[in-house]
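> sequence and predicted model, in that order:
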Amino acid sequence: MLRVLTVLIPLALLVWALVDCLQTPEEEIKGMPKVLWVLFMLLIPLVGSLVWIFAGKDRRRGRATGWGQGAFPAGPAGPYGSAPVAPDDDPNFLERLRLHKLEQDLKAREEKLRRDEDGDERPRP
């Protein structure tokens, strides 16, 4: 059983590192071009995979589809980018909420003025 694990763990690490490398955009890769990273991992599997994990990728930046790029509002920066912010702590959300309330108040006032001008007591659709 131990012999199987000594083969499976480095193999799983290699597969994970290769897939991660191939899916990473060029601007997030550090040190070498993507092709050289793949060759390095294939020629020296265990060492190449470990070097890729710890030094090959800028892990502080969020990917275009990741958490730090619009899925949540930007919050306090942590070691891996911005953290999600609760809606009541997000200034953008609070501003949109305030503007929505102001718009509703303005519509209600306009409707009241129209009714007063027409002398009509019932609200318009």
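Okay, I see it.
> only C-alpha atoms from now on, for both contacts and neighbour counts.
Will do.
> where along this protein do the helices fall?
Secondary structure of the chain (DSSP state H): helices located at 2-23, 34-43, 45-51, 91-118.
> okay, now the one to match up with it:
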Amino acid sequence: MGKFLLAALAIVLVIYAFFDAAATPRSQVRVLPKPAWLVIIVLVPVVGALAWIGFGTKRLRPGPGRPARPPRGPDDDPDYLRGI
């Protein structure tokens, strides 16, 4: 059961990394070109997927003028509530 779970997690990780790399705009890809990342993720599955997640993409981080989490609805948006 443990080996099955580990194998399933590895497969899910590789699938997630592949589709994340494929959907990421070229402007947010770091270190290598996007096609190279896709090949690495397929040829070196777990290591390539972890490398993509760690080094391959620019993750948006909270900073000045960028909230930690964008508002989900109008009632969560302070600018909207001020205008009411």
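That came through, no problem. Everything numeric in this text was worked out from a predicted model, so none of it was measured.
> so which of the helices of structure 1 comes closest to residue 60 of structure 1?
helix 2-23 (15.0 Å; CA to CA).
> just to revisit the earlier point, which stretch among the helices of structure 1 comes nearest residue 82 of structure 1?
Here helix 91-118 is closest among the helices of structure 1 (CA to CA), at 15.0 Å.
> may I see the buried residues of the closest one?
111, 112 (16 or more other CA atoms under 10 Å).
> same question, stretch 20-27 of structure 1
Result for stretch 20-27 of structure 1 [16+ other CA under 10 Å]: buried residues residue 21.
> could you list the residues in contact with that stretch?
33, 34, 37, 38, 52, 57 (CA atoms under 8 Å, 6 or more residues apart in numbering).
> and the buried ones among the residues you listed, selectable in PyMOL?
Applying 16+ other CA under 10 Å to those, the buried members can be selected in PyMOL as follows:
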select buried, resi 34+37+38+52+57
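> from residue 104 of structure 1, how far out is residue 98 of structure 1?
Residue 98 of structure 1 is 10 Å from residue 104 of structure 1, where distance means CA to CA, to the nearest Å.
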